[in-house]
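Colleague: just to be clear, the model below is a prediction. Sequence and coordinates:
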Amino acid sequence: MSTFGDYFRVTTYGESHCRSVGCIVDGVPPGMALTEADIQPQMTRRRPGQSAITTPRNEKDRVAIQSGTEFGITLGTPIGMLVMNEDQRPRDYGNSTMDMFPRPSHADWTYLEKYGVKASSGGGRSSARETIGRVAAGAIAEKYLRLAYGVEIVAFVTSVGGVHLYPPTAEHPSPSTNPAYLQLLQTIDRKTVDEFLPVRCPDADAARKMEAHIAEFRDKADSIGGTVTCVIKNAPSGLGEPCFDKLEAMLAHAMLSIPATKGFEIGSGFGGCEIPGSIHNDPFIAAETAQKLEEEQAGPTAANHHHAGIPRPKLTTKTNFSGGIQGGITNGAPIYFRVGFKPPATIGQEQTTATYDGSSEGVLAAKGRHDPCVVPRAVPIVEAMAALVLMDAVMAQHARKTTRSLLPPLNQAGAEQSKAPGNGQA
């Protein structure tokens, strides 16, 4: 369906060329200051037309809050948010060729099989325009997580095609085992990421190579894929469930629901499968010791990552191959993962395909305006989905802790609570 989350529920609506897109967010805590200014920065980072290597569709993507706030304060009621589609061009798709042939690797055929009807222009709900509602909702979740826990979520591009921020080597087949990569995760922030526009890869040399690589495919009316890494700092411990709703499983669900995604790995990921357990295991150490080590390695600014006034676990890990999650539950260390995006399916080159009824084969050169590579614009979408997962998990844990706190305390022998006076009363 079009709803994500249990406690913090987000329902998105809209197609690529309809009048507007947006979302309804239910479960937003009351009493939090919130205006469009809190949401617009992420919308602007996601919007099309940012550079010569993104789609030229010119959308301002101005968000408007429709409900759920008064005088800039959340009411606890559903928040509706709307963004107008100002530069939609359904005529780009109104030609006999595109009406007859499904685009290779696109959702045209599968949507028709599922619903018996499909949007005649663009990708409908399979278009990246759908992610506008996710980003808007994610900005709300992120503000709460930042205020309550000092959570910081940062994503950045780590590869485009065969161009990598940390090229694979025999010693480090995956960046997750590379100390330089792990060091970057400790210090990276959004301001630094956005200094490397338009690609959002935080290394000048790699960013230049990636931009040139994308431009090469754009000029050939082709496309290319890549990967986005995301790190969540200051996530509280104890989030996630031990079985089917492990936090990494929920993150995988969220990330693989983003259009064009094809892969997900967390912590050491696939690279960790190539090293022995004696190296891969994360030894526990005192949290104070870990903070001192972090500040020695990254400098005094590392202290800023620890939100004042928020209690932290007594233990953390010396290494973090687990990616901040063990047994499906957060351990207080940074959570980091990588998401793989395929080359965009819609390209301007002629491709062989077949008619919808299968009666004949033909050639299709798709029209419309499309990204030659989605990863630079996927960065805020990945951040938004990470925020939604974490917010839902936080609210679930608060519900568990609050209901438990209403019970009388157990004695050392685990005495029967039923004998306690007032048991079961609010």
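Modeller: That came through, no problem.

Colleague: contacts and neighbour counts: CA atoms only from here.
Modeller: OK.

Colleague: quickly find the element holding L147.
Modeller: Under the criterion of DSSP states H and E, L147 resides in helix 131-149.

Colleague: following element in sequence after that helix, please.
Modeller: Under the assignment DSSP H and E, the closest C-terminal helix or strand after helix 131-149 is strand 152-160.

Colleague: tell me which helix or strand comes right after that next one.
Modeller: Next element after strand 152-160 (DSSP H and E): strand 163-164.

Colleague: one more to weigh against that first structure:
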Amino acid sequence: MNTLGRSFRVTTFGESHGAAIGAVIDGCPPGVQLSVEDIQPFLDRRKPGTSDLVTPRRESDLVEILSGVFQGKTTGTPIGLIIRNQSARSSDYEHLRDLFRPGHADRTYFEKYGIRDHRGGGRSSGRETAGRVAAGAVAAICLKRRNISIVGKIVEIHGNSDPVMFEQEIREARDRGDSVGGIISLTITGCPSGLGDPVFGKLDGLLAGALMGIGGVKGIEIGAGYAAARMFGSEHNDPMIPGGYLSNNAGGILGGISNGQDISIKLAVKPTPSICTPQSTIDLEGNPRTIVVGGRHDPCIALRIVPVAEAMAALVILDTLLEQDKYAAWREPGSQEL
């Protein structure tokens, strides 16, 4: 599946070493002020080559709006967004043409489709997420009009929760030809109660599915998460008082529906699988081989996943918000008589 959403639908396209990547948005409300300048800051946070802690691949990641905007405002018609690849070096992957990279989707893509793009992983590359961030930027801009914000941050790198040590953990791994993972927290503030649909459209399920759809994400916690399994019910329940709750172990979602509190999420991100350390693998014929991936890669992909996670959460929240808006007219006084 390359499409996400029901009322706010996003389809991404493109490969790491293709001509371009991008997204098509269908269902964006009309009249929203939108320009390249509004979207670009979101992409700038994700783009490569910004420091020695990320891949040295240099991409400007400049977004172009192809459709759906007139005189600076959305028209309600499909919005086409494109980001042209400028720094692909496919020759870096020539030695991988017949090899499967451990930890990557190379083998599973080949087993599913019978063909794979060995140049950076093609569609499975982290570069695909630029299209998601561009679309998520549009969603975040729409959510801002409803006073909803989403903020992500790194809270742990390689088991270390001291922010002062994050860079050191990454540099030490990189200098050894290795990589590290991390944990990201997301906080969604201003989300109204009532979002999400039981039974199979639960908000926590939709968020988990979207966030687990990010390459490299291997675990999700909402609210107390795994700690809930070690608590008593009397500890985990969030007592209610007039106007709110005394705690937020539920993470802002009960019964799959938002309850008006902040929605709190944590994501576990695995170490970058592309490393310079020799590893065992097989070739297309199943013969044992040794591989050194090399190339230009992030020693810790968690850093650049933060804006991607924010984008995916924005897409889900806006989609459920637009779905909930459909109920508004039916809840007005007298509407029950229709």
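Modeller: Everything's here; your move. Here the structure is a predicted model, which is why all the values come from computation and not from measurement.

Colleague: circling back to that earlier point, off-centre distance for the helix holding L147 of the first structure?
Modeller: 11 Å (Cα atoms, centre = their mean, to the nearest Å).

Colleague: packing partners of it?
Modeller: strand 9-13, strand 20-26, helix 36-46, strand 79-84, helix 375-405 (3 or more Cα pairs under 8 Å, 6 or more residues apart in numbering; DSSP states H and E).

Colleague: which of these sits most buried?
Modeller: Mean neighbour count (mean count of other Cα atoms under 10 Å) peaks for strand 20-26 among these, with a mean of 24.

Colleague: how far out from the middle of the chain is that strand?
Modeller: On Cα atoms, centre = their mean, the centre of strand 20-26 of the first structure falls 17 Å from the chain's centre.

Colleague: how big's the offset between that strand and the second structure?
Modeller: For strand 20-26 of the first structure, the mean deviation from the second structure after alignment is 0.5 Å (mean Cα distance after the TM-score superposition for the first structure).

Colleague: that older thread, and the helix holding L147 of the first structure with strand 20-26, angle?
Modeller: Orientation check (axes from the mean of the first three to the mean of the last three Cα atoms, to 10 degrees): helix 131-149 of the first structure against strand 20-26 gives 30 degrees.

Colleague: hmm, who's touching helix 131-149 of the first structure?
Modeller: Under the contact criterion Cα atoms under 8 Å, 6 or more residues apart in numbering, helix 131-149 of the first structure has outside partners 10-13, 21-23, 25, 28, 32, 34, 38-40, 42-43, 46, 63, 81, 83, 151-153, 234-236, 258, 307, 310, 380-381, 383-388, 391.

Colleague: now swap in stretch 9-28 of the second structure and tell me
Modeller: For stretch 9-28 of the second structure, the external contacting residues (Cα under 8 Å, 6+ apart) are 2-4, 7-8, 74, 76-85, 88-90, 119-128, 130-132, 134-135, 319.

Colleague: what do you get if the cut-off is 7 Å, keeping everything else the same?
Modeller: With contact meaning Cα atoms under 7 Å, 6 or more residues apart in numbering, stretch 9-28 of the second structure is reached by 2-4, 7-8, 76-85, 88, 90, 119-120, 122-123, 125, 127-128, 131-132, 135.

Colleague: and if you look at stretch 396-410 of the first structure?
Modeller: Here stretch 396-410 of the first structure makes contact (Cα under 7 Å, 6+ apart) with 7, 239, 417, 420, 423.

Colleague: ok, stretch 80-97 of the first structure next?
Modeller: 17-25, 57-59, 61-68, 121-122, 364, 367-368.

Colleague: which of the residues you listed fall in helices?
Modeller: Among the contacts of stretch 80-97 of the first structure, none falls in helices (DSSP state H).

Colleague: now the buried members of these.
Modeller: 17-18, 20-25, 57, 59, 61-65, 68, 121-122, 364, 367-368 (16 or more other Cα atoms under 10 Å).

Colleague: quick one on the thing from earlier: ok, the contacts of stretch 396-410 of the first structure vs F284 of the first structure, which is closest?
Modeller: Distance to F284 of the first structure, by Cα to Cα, is smallest for L239 among the contacts of stretch 396-410 of the first structure, at 18.4 Å.

Colleague: that closest one reaches I329, doesn't it?
Modeller: Yes. Counting by Cα atoms under 7 Å, L239 of the first structure touches I329, with 5.2 Å between them.

Colleague: settle it for me: which of these two has more neighbours?
Modeller: Between L239 of the first structure and I329, L239 has the larger neighbour count (other Cα atoms under 10 Å), namely 24 against 20.

Colleague: residue in the second structure matching the more buried one?
Modeller: Matched across to the second structure, L239 of the first structure falls on L195, judged by TM-score structural alignment.

Colleague: spit out the contact partners of that match.
Modeller: L195 of the second structure is in contact with 203, 257-258, 320-321, 324, counting by Cα under 7 Å, 6+ apart.

Colleague: kindly report the same for I184 of the second structure.
Modeller: By Cα under 7 Å, 6+ apart, the contact list for I184 of the second structure reads 152-155, 266-268, 306.

Colleague: so the aligned residue in the first structure for it: helix, strand or coil?
Modeller: Structural alignment (TM-score structural alignment) places I184 of the second structure against V228 in the first structure. Classification of V228 of the first structure using DSSP: H, G, I helix; E, B strand; the rest coil returns strand.

Colleague: just A268 of the second structure next, same as before
Modeller: Counting by three-state DSSP, the backbone at A268 of the second structure sits in strand.

Colleague: re the thing from before, now do the buried residues in the helix holding L147 of the first structure.
Modeller: Applying a neighbour-count criterion of 16+ other Cα under 10 Å, the buried positions in helix 131-149 of the first structure are 131-146, 149.

Colleague: again with stretch 180-187 of the first structure
Modeller: Of the residues in stretch 180-187 of the first structure, those buried (16+ other Cα under 10 Å) are 182, 185-187.

Colleague: how about that stretch, aligned to which bit of the second structure?
Modeller: Going by TM-score structural alignment, stretch 180-187 of the first structure sits over no part of the second structure.

Colleague: any idea how far D238 of the second structure is from the residue nearest to A23 of the second structure when sequence neighbours are not counted?
Modeller: In space, and not counting its chain neighbours, A23 of the second structure is closest to T12: 4.2 Å by Cα to Cα, 6 or more residues apart in numbering. According to Cα to Cα, to the nearest Å, T12 of the second structure and D238 of the second structure sit 39 Å apart.

Colleague: hang on, the earlier thing: identify the contacts common to L239 and I329 of the first structure.
Modeller: Listed as contacting both L239 of the first structure and I329 by Cα under 7 Å, 6+ apart are L247.
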